[in-house]
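Asker: build me a model from this:
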Amino acid sequence: MKRAVFRAKVHLLMRQDLRAFQDMRRHEAMSETELSRLIDESSVRIALHAFDNSPFYRELYSEAGFSRADIAVADNFTRLPVVTKERLRAAGDTVLAQNIAPHRALLSQTGGSTGSPLRVRNDAAAPTAPMWWRIYRWWGIDPADDTAFVYRRLRQGKDAWLYAAQWWPSRHLLLDARAITEPSVEEFIEQWIRVKPRLLVAYVEGATAVAAHLERTGRKLSTTAVSVTAAMLQSGQRELLERAFGAPVFDTYRSAEIPWIAAECAAHDGLHVAADQRRIDIIDEDGNPVDAGVDGSIVATDFSNEVFPLVRYEMGDRSRTLPGRCACGRAFPRIAPVQGRIADAICTPSGKRVTGGLSGLFLSSPGAIRQMQIVQHADFSITLRYVAAAPDLADAAVMLAVRTLEDLLDGEVRVTPLAVDAIESTAGKARLVVSEVEG
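Answerer: The predicted model follows:
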């Protein structure tokens, strides 16, 4: 009944979204040439829209020497200036397109885990719902299915009632990722047992906290799929979540600035970029494109946000493109799971800076630890904090990781392992690297 009611609502009230969803499904089967043409056309369209309608982009591109005619050439797209968080923060409302109705601008704010929060505007006319309908379908989930969330957004009073009415007869339950305690987790578990959701959508660290609680108390909660976001998914966390919830875990790449960028399919071989709606370029420190398989900084373009254009926006995260086509057959390109943020760097007293490979310290022993975090203190020394998953394997794996870190830092920095019960998180998110080194 729930699925029938949902489909009736879509056909009656969301016909534009339904058409967008049907188009998106067709895009999955495009040839490489067709998809490349679509990406080029969409890139030029949003860049021209930004130049024509946003004072910020008009000034940015003009100062960099780009005319409107230059921007209209697809081959010039990767030469356009990269937009950083700092630039956006300083630009404020000058980023807004001047010809768009104000009611389309939906305020969104980043969590500020690496500094001051950034306020942007999402586009109410963007086909966001069809994007998650499509990705849910990859996981065998229907949009009408009951769903559990571990998120930082919590509705109260009238808002909660309206939300429940909007989704009726589907049921959604929420655990506030900002306030995870044993009593709140127990209440969440009780709700889960009553509702039996087919999908869990959660911040990585929030889901891990629930799964660890289940493991400590000798219980499991069954579902069909687990979707995680907001932080790097470590291999030990994936194993824990799959044990606790008896379902495959799907990594996703999303943000407050650009929702639904990329997601795993059932092949679990990288994350498919939703390339008909988003463009991902990987660049080096000088802003140049890198080859496939080479780590770099993620630069994203949102084709569907005309209110607050995000064109070649540096996300602050690192990844690499994966060659070839996925075994699932979908046309969309893939990136490797996001391997930490640009800010996730450690350094030596002599000035060497290490930004890549830190998330892979335990790849050779994926079942040994559940989580890890690198803390570099003001004197450059490092504490490698870790949560052991298999005590009989953890000791050897940790010592190998310590040696690897010390070698990466040319023996200049002392690395001390520290076993902990949990990695501290903020609102369900945890940093891979915490640095106290100035500068």
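
Asker: switch to C-alpha atoms for all contacts and neighbour counts from now on
Answerer: Will do.

Asker: what about the strands in the stretch 51-200 of the chain?
Answerer: 105-109, 119-123, 147-151, 172-176, 199-203 (DSSP state E, counting those that start in this stretch).

Asker: closest one to K9 among those?
Answerer: strand 172-176 (17.3 Å; C-alpha to C-alpha).

Asker: tell me which other helices or strands the closest one touches.
Answerer: Judged by 3 or more C-alpha pairs under 8 Å, 6 or more residues apart in numbering; DSSP states H and E, strand 172-176 is in contact with strand 147-151, helix 182-195.

Asker: and these: which comes nearest A262?
Answerer: Per C-alpha to C-alpha, nearest to A262 of the helices and strands packed on strand 172-176: strand 147-151, 18.7 Å.

Asker: buried residues, stretch 40-48. List them.
Answerer: 42-44, 46-48 (16 or more other C-alpha atoms under 10 Å).

Asker: of these, which belong to strands?
Answerer: Of the buried residues of stretch 40-48, none are assigned to strands by DSSP state E.

Asker: and these, which two are furthest apart?
Answerer: Across those (C-alpha to C-alpha), the longest gap, 9.9 Å, separates S42 and L48.

Asker: going along the chain, name the helices of the stretch 101-250 of the chain.
Answerer: 128-138, 157-167, 182-195, 204-216, 235-245 (DSSP state H, counting those that start in this stretch).

Asker: mind putting those in CSV, distance to V150 and mean neighbour count included?
Answerer: Formatted as CSV, the helices of the stretch 101-250 of the chain follow (distance: least, C-alpha to C-alpha, whole Å; neighbours: other C-alpha atoms under 10 Å):
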stretch, distance to V150, mean neighbour count
helix 128-138, 17, 18
helix 157-167, 16, 12
helix 182-195, 10, 14
helix 204-216, 6, 22
helix 235-245, 13, 21
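
Asker: could you also give me the structure for this second sequence? I'd like to compare it with the first:
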Amino acid sequence: MTDAPTRAGLLGERDFIRYLTARCLGTLAVQMQTVAVGWQVYQTTRDPLHLGFIGLSQFLPFIVLILPAGHVADSFDRRRIVTGCYFLNMICALSLLTLSLRGVNSVTPIFALMTLLGITRAFAMPAAQALIPNLVPPQSFARAVAVNQSVFQVSTIVGPTLGGVLYLAGASVVYGIVATLLFTSTLLMLRIRSGGRSASVAPAVSVQSLLSGLRFVKSKPIVLGAISLDLFAVLFGGATALLPVYAHDILHTSSAGLGLLRTAPAVGAMICALALAAKPLSRHVGAWMFGGVTVFGIATIVFGLSTNLAVSMVALTLLGAGDMVSVYLRHLLVQLETPDAIRGRVSAVNAVFVGASNELGEFESGVTAAWFGTVRAVVVGGAATLIVAAVWSRLFPELRSMDRLPTAAR
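Answerer: Below you'll find the model as predicted:
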């Protein structure tokens, strides 16, 4: 007869596969829906400003609610939080389907539904990140993170393309398929039996409790260094926001070429994530992290100076691979250094840094391009990333010299 530890391990493996499948389908659905909503809103209004409102309507509730969401992830069953978020996303998709079938031309209800998606994203992100260590044994965590990132990148690559192709049959077709995928994700999450929140007593709601994740990050130089390094590297090296300008004015390619350029970083990230899943990093962790950021910065400079589509594609692929090394190690350090009782709140802080770097990085790229010109803005941004890596290696010597990953905190 199979002993209890073996049965628990098999259960955890099955539950992690369910989690991965649910995340794959959920991410695929969101990416498809994002393309459909963008096309529909622009077809309705012919106003590019409304495309900005789509992102803003999701970003504002995310920033406002992410820290309370981290507290919720440490107070309730994380499996049920993620399940509820998938269910609400499905309701959004069904609502968009209804609006499309009824021929509603107003974009106001679409923005309202995008706001609800921003709310669910705020609650899902810390709960999902904090859940993974509860689903796999410590010795499998590094490989689990790499596999999880691989799944995310594959969905990010396939989702927009699939959404664009299906939109040719109508927005309602996309929303119907999205709803079906999210319904499947909800069912898969409901079947997960292991994991969840390990704390037996939920932390009391207070300002001190909400900010405890920030205090923990501040008290851990390695975690603070990893998170802030990624923040400033992406903030200054956000070349992808200017891809339409490069495609049209510098590389002189078509919309198909723009699609290839947008896909290249995700392809690089996916290849790197698969390599890390096959052979997780175990030594020279600090050197690998700073090396990934350095590759990211150099690739950004090469892309900025390139006038050849093939060279630009290679540079963007390497950019995505370098970024994946940094993302992979940051995620491992945050989760392994953090006790489970506070993991949701620390994951929320991590999400704030990641969200801020992506959104503000795009804004910074647009502003500097307007000031200095597109090529100069990208090259200066890549150089700034290299400077950040050099400065952070001096500010956080513990991170720079780290050899092995820490054991999981309890």
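
Asker: please state their TM-score.
Answerer: Once superposed, chain against chain, the TM-score is 0.28 (TM-score structural alignment, normalised by the length of structure 2); 193 aligned residues with a C-alpha RMSD of 7.0 Å.

Asker: related to what we said a few turns ago, let me have the helices and strands packed on strand 172-176 of structure 1 in JSON lines, extended by distance to D159 of structure 1.
Answerer: Shown next, in JSON lines, are those (distance: least, C-alpha to C-alpha, whole Å):
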{"stretch": "strand 147-151", "distance to D159 of structure 1": "16"}
{"stretch": "helix 182-195", "distance to D159 of structure 1": "20"}
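
Asker: wait, which of the ones you listed is closest to Q237 of structure 1?
Answerer: strand 147-151 (15.4 Å).

Asker: count of neighbours near S36 of structure 1?
Answerer: 15 (other C-alpha atoms under 10 Å).

Asker: and it, what element?
Answerer: helix 32-53 (DSSP states H and E).

Asker: and that helix, what does it pack onto?
Answerer: By 3+ C-alpha pairs under 8 Å, 6+ apart, helix 32-53 of structure 1 packs against helix 55-63, helix 68-71.

Asker: redo that, cut-off 6 Å
Answerer: helix 55-63 (3 or more C-alpha pairs under 6 Å, 6 or more residues apart in numbering; DSSP states H and E).

Asker: quick one, the helix it packs on and helix 32-53 angle?
Answerer: Per axes from the mean of the first three to the mean of the last three C-alpha atoms, to 10 degrees, the angle that helix 55-63 of structure 1 makes with helix 32-53 is 100 degrees.

Asker: list the buried residues in helix 55-63 of structure 1.
Answerer: 55-58, 60-61.

Asker: JSON lines please, covering those and showing distance to L175 of structure 1.
Answerer: Formatted as JSON lines, the entries for the buried residues of helix 55-63 of structure 1 read as follows, by distance: C-alpha to C-alpha, whole Å:
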{"residue": "P55", "distance to L175 of structure 1": "41"}
{"residue": "F56", "distance to L175 of structure 1": "39"}
{"residue": "Y57", "distance to L175 of structure 1": "39"}
{"residue": "R58", "distance to L175 of structure 1": "43"}
{"residue": "L60", "distance to L175 of structure 1": "42"}
{"residue": "Y61", "distance to L175 of structure 1": "44"}
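
Asker: how about the helices in the stretch 251-400 of structure 2?
Answerer: 255-278, 285-305, 309-337, 343-372, 374-395, 397-400.

Asker: in JSON lines: those helices, plus mean neighbour count.
Answerer: Shown next, in JSON lines, are the helices of the stretch 251-400 of structure 2 (neighbours: other C-alpha atoms under 10 Å):
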{"stretch": "helix 255-278", "mean neighbour count": "20"}
{"stretch": "helix 285-305", "mean neighbour count": "23"}
{"stretch": "helix 309-337", "mean neighbour count": "23"}
{"stretch": "helix 343-372", "mean neighbour count": "21"}
{"stretch": "helix 374-395", "mean neighbour count": "21"}
{"stretch": "helix 397-400", "mean neighbour count": "18"}
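
Asker: what residues does the closest residue to I282 of structure 1 other than its chain neighbours make contact with?
Answerer: Ranked by C-alpha to C-alpha, 6 or more residues apart in numbering and with sequence neighbours excluded, the top spatial neighbour of I282 of structure 1 is I298, at 4.9 Å. Contacts for I298 of structure 1 (C-alpha atoms under 6 Å, 6 or more residues apart in numbering) come out as 282, 314-315, 317-318.

Asker: look up how far L200 of structure 1 lies from I298 of structure 1.
Answerer: Taking C-alpha to C-alpha, to the nearest Å as the measure, I298 of structure 1 falls 27 Å from L200 of structure 1.

Asker: what about the helices of the stretch 251-400 of structure 2, which gets the closest to A124 of structure 2?
Answerer: Between the helices of the stretch 251-400 of structure 2, helix 343-372 lies closest to A124 of structure 2; by C-alpha to C-alpha that is 9.8 Å.

Asker: picking up where we left off before, can you redo the helices of the stretch 251-400 of structure 2 as TSV with distance to S228 of structure 2?
Answerer: Below are the helices of the stretch 251-400 of structure 2 laid out as TSV (distance: least, C-alpha to C-alpha, whole Å):
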stretch	distance to S228 of structure 2
helix 255-278	20
helix 285-305	12
helix 309-337	10
helix 343-372	7
helix 374-395	9
helix 397-400	12
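
Asker: out of the ones you listed, which is closest to A69 of structure 2?
Answerer: The nearest among these, by C-alpha to C-alpha, is helix 343-372 at 7.1 Å.

Asker: the closest one vs helix 374-395, what angle?
Answerer: 140 degrees.

Asker: what angle sits between helix 343-372 of structure 2 and helix 309-337?
Answerer: 150 degrees.
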